[in-house]
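1. just coords:
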C-alpha cells in the first residue's frame, strides 16, 4: 500500500505528514481474519491498533450468558486506540462479521507516531469526540419511537461505511438481534420494520448485504438527528 492509498482509505491519516505515513507503513503488519474470528478479547486489548482495510467487525460486550452488540465497524475505521490511551475495556470482544483485512500497528509505534505528528494527534482527538457525539445521540434516542432509533442506526452505518452502488448504499446485513442491540429496541420491532421498509422499496435484504435504496427517506425518519 502507498501513502496516498493510506490517507484516502483512512480519514484519520488525511492530515498526517507523508513521513509519518511512510514510517507507519514500514512498521505495520497486514493481518487477515476469516469470518467469525475473534480479533481482540480480554487480555489482548492495548497491544496494537488495527486499521480496517476491508470487511466488517462487531464489537460486543459479554453480559451474563449473552454477548451484546455495541458497535459495527467497517472499512476505514480502526480499533484498539482507546485501550492504548486509557484502560482496556472489560469483557469486550472484536469479532469479524465477514472476512477482514487489517493493518496492525503496535501500541508503542502508534504512540510514537502521535508524538511525532501533532496533526495526527489532533485528528485522533476529533475522532474520539465524534465517537462520543454518536454515543450521546444514541442515548438521547431512548425516548424516540422505535422506527426512529432503527433508522438512525442504519443511516449512521451507511454514511460511515457504506459502498455506493447503482441501486443504493450497500452495508452489512446483521441478524435482527444485532440491530436490536445497536438500536435499543426489540427483535420483533426490528423484523417488522425491516420487512415494512423492504416492502416500501427503501431497502433490499440479502443474506449478508443490505442495500439501502432510499437513504433520504430513512434520514427523513430520523428528523435530522
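-> Arrived safely, thanks for sending. Predicted, not measured: the structure shown is a model, and the values here were computed from it. Residues are numbered from 1 along each chain as shown.

2. going forward, measure contacts and count neighbours with C-alpha atoms only.
-> OK.

3. if I pick residue 119, what's in contact with it?
-> Counting by Cα atoms under 8 Å, 6 or more residues apart in numbering, residue 119 touches 15, 16, 17.

4. how does it look with 7 Å?
-> Contacts were defined as Cα atoms under 7 Å, 6 or more residues apart in numbering; by that measure residue 119 touches 15, 16.

5. Just give me the residue right at the centre of the protein.
-> With the centre of the chain defined as its mean C-alpha position, the nearest residue by Cα atoms, centre = their mean is residue 73, 1.8 Å away.

6. For residue 23, see how far away the closest residue to that one other than its chain neighbours is.
-> Nearest non-adjacent residue to residue 73, counting by Cα to Cα, 6 or more residues apart in numbering: residue 57, 5.1 Å away. Taking Cα to Cα, to the nearest Å as the criterion, residue 57 is separated from residue 23 by 26 Å.

7. List the buried residues for the helix or strand harbouring residue 122?
-> Following DSSP states H and E, one finds residue 122 within helix 118-140. Going by neighbour count (16 or more other Cα atoms under 10 Å), the buried part of helix 118-140 is 119, 120, 121, 123, 124, 138.

8. Quick check: what element follows it along the chain?
-> helix 146-161.

9. about what we covered before: orientation of the helix holding residue 122 relative to helix 146-161 in degrees?
-> 170 degrees (axes from the mean of the first three to the mean of the last three Cα atoms, to 10 degrees).

10. residues touching residue 163, list them.
-> The neighbourhood of residue 163, defined by Cα under 7 Å, 6+ apart, consists of 169, 170, 171.

11. what's the distance between the closest residue in space to residue 160 that isn't next to it in sequence and residue 216?
-> Nearest non-adjacent residue to residue 160, counting by Cα to Cα, 6+ apart: residue 74, 8.0 Å away. Going from residue 74 to residue 216 by Cα to Cα gives 21 Å.

12. also this one, for the comparison:
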C-alpha cells in the first residue's frame, strides 16, 4: 500500500483530492513499530500524529487502579492528531499490540508546509477539529457523569 493509499483510508483525509493527499504524503514518514513498542507514552510532549497502515495499537491510560485500556486501533485509524496543531502533553499511551506500519506526520513539517500549502493545511486542521468534536459528542454522557461526580466548591 502506498502512502497516498494509507492516507486515503484515514477519516481525516477522506475529502482530500489526489493532489491534497500527495502534499501530505510528501512529508509523511513511514515507520515500522515492533509489537510491544510504544508510539508515544502518557505525559510526554507530543510532536506528531500517526496513521496506522497495518497492525493494531493499544491506547491506554494510567489511573488509580493501574493501567486501563481505552481503545484498540487498526489500519486507517489515526492517533495523536492534536499534536499536529501544536505541541501538547500526551494524555494516553499508545503501544503496538502487533507489528505495525505507521505514517508519522510531524508538527514541524506541518508548520513548514503552511506558508506553501495553506489551503491543504487548513483543510486538515478543520478535519482534526471536526473529528475531535465528534469524539467529544460521543463522550458527552461520560463527561456529564464526570462533572456531576466532581465535589462542589465550598
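-> Arrived safely, thanks for sending. Remember, predicted model here, so these are calculated numbers, not experimental data.

13. ok so, going back, out of residue 74 and residue 216 of structure 1, which sits in the more crowded spot?
-> Legend: neighbour count by other Cα atoms under 10 Å for residue 74 of structure 1 and residue 216, higher for residue 74 (23 against 12).

14. quick one: contacts for that one?
-> Contact analysis of residue 74 of structure 1 by Cα under 7 Å, 6+ apart lists 52, 54, 55, 56, 57, 161.

15. so the first one sits in a helix?
-> No: looking at residue 52 of structure 1 with DSSP: H, G, I helix; E, B strand; the rest coil, it is strand, so not inside a helix.

16. count of residues packed around it?
-> 23.

17. what's near enough to touch the counterpart of it in structure 2?
-> Residue pairing (TM-score structural alignment): residue 52 of structure 1 is matched to residue 52 of structure 2. By Cα under 7 Å, 6+ apart, the contact list for residue 52 of structure 2 reads 74, 75, 76, 77, 78, 101, 102, 103.

18. What's the fourth one aligned with over in structure 1?
-> Think residue 77 of structure 2. Using TM-score structural alignment, the equivalent of residue 77 of structure 2 in structure 1 is residue 77.

19. how much space between the closest residue to that match other than its chain neighbours and residue 147 of structure 1?
-> Spatially, and ignoring its direct neighbours in sequence, residue 77 of structure 1 is nearest to residue 52 (5.7 Å; Cα to Cα, 6+ apart). Residue 52 of structure 1 sits at a distance of 30 Å from residue 147 of structure 1 (criterion: Cα to Cα).

20. Contact partners for whatever residue of structure 1 lines up with residue 101 of structure 2?
-> In structure 1, residue 101 of structure 2 lines up with residue 101, judged by TM-score structural alignment. With contact taken as Cα under 7 Å, 6+ apart, residue 101 of structure 1 is in contact with 31, 32, 33, 52, 53, 54, 55.

21. Structure 1: strands as residue ranges?
-> Ranges of strands in structure 1, per DSSP state E, are 29-33, 38-40, 48-54, 57-63, 66-73, 78-79, 92-96, 100-106, 163-164, 169-172, 203-205, 209-212.

22. Please name the residues that touch whichever residue in structure 1 pairs up with residue 119 of structure 2.
-> Alignment note (TM-score structural alignment): residue 119 of structure 2 maps to residue 116 of structure 1. By Cα under 7 Å, 6+ apart, residue 116 of structure 1 lies in contact with nothing.

23. What residues in structure 2 pair up with stretch 149-156 of structure 1?
-> With TM-score structural alignment applied, stretch 149-156 of structure 1 matches no range in structure 2.

24. nearest to residue 198 of structure 1, of the contacts of residue 74 of structure 1?
-> residue 161 (20.6 Å; Cα to Cα).

25. what about the residue lying closest to the closest one once chain neighbours are set aside, distance to residue 1 of structure 1?
-> Using Cα to Cα, 6+ apart and skipping residues adjacent in sequence, the residue nearest residue 161 of structure 1 is residue 74, 5.5 Å away. Distance, residue 74 of structure 1 to residue 1 of structure 1, by Cα to Cα: 18 Å.

26. if we can go back for a sec, identify the residue nearest the match of residue 101 of structure 2 in space, chain neighbours excluded?
-> residue 32 (4.4 Å).

27. Same list, the strands of structure 1, but as CSV with distance to residue 179 of structure 1 please.
-> CSV is the format used below for the strands of structure 1 (distance: least, Cα to Cα, whole Å):
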stretch, distance to residue 179 of structure 1
strand 29-33, 23
strand 38-40, 20
strand 48-54, 21
strand 57-63, 11
strand 66-73, 8
strand 78-79, 20
strand 92-96, 16
strand 100-106, 20
strand 163-164, 19
strand 169-172, 11
strand 203-205, 13
strand 209-212, 12
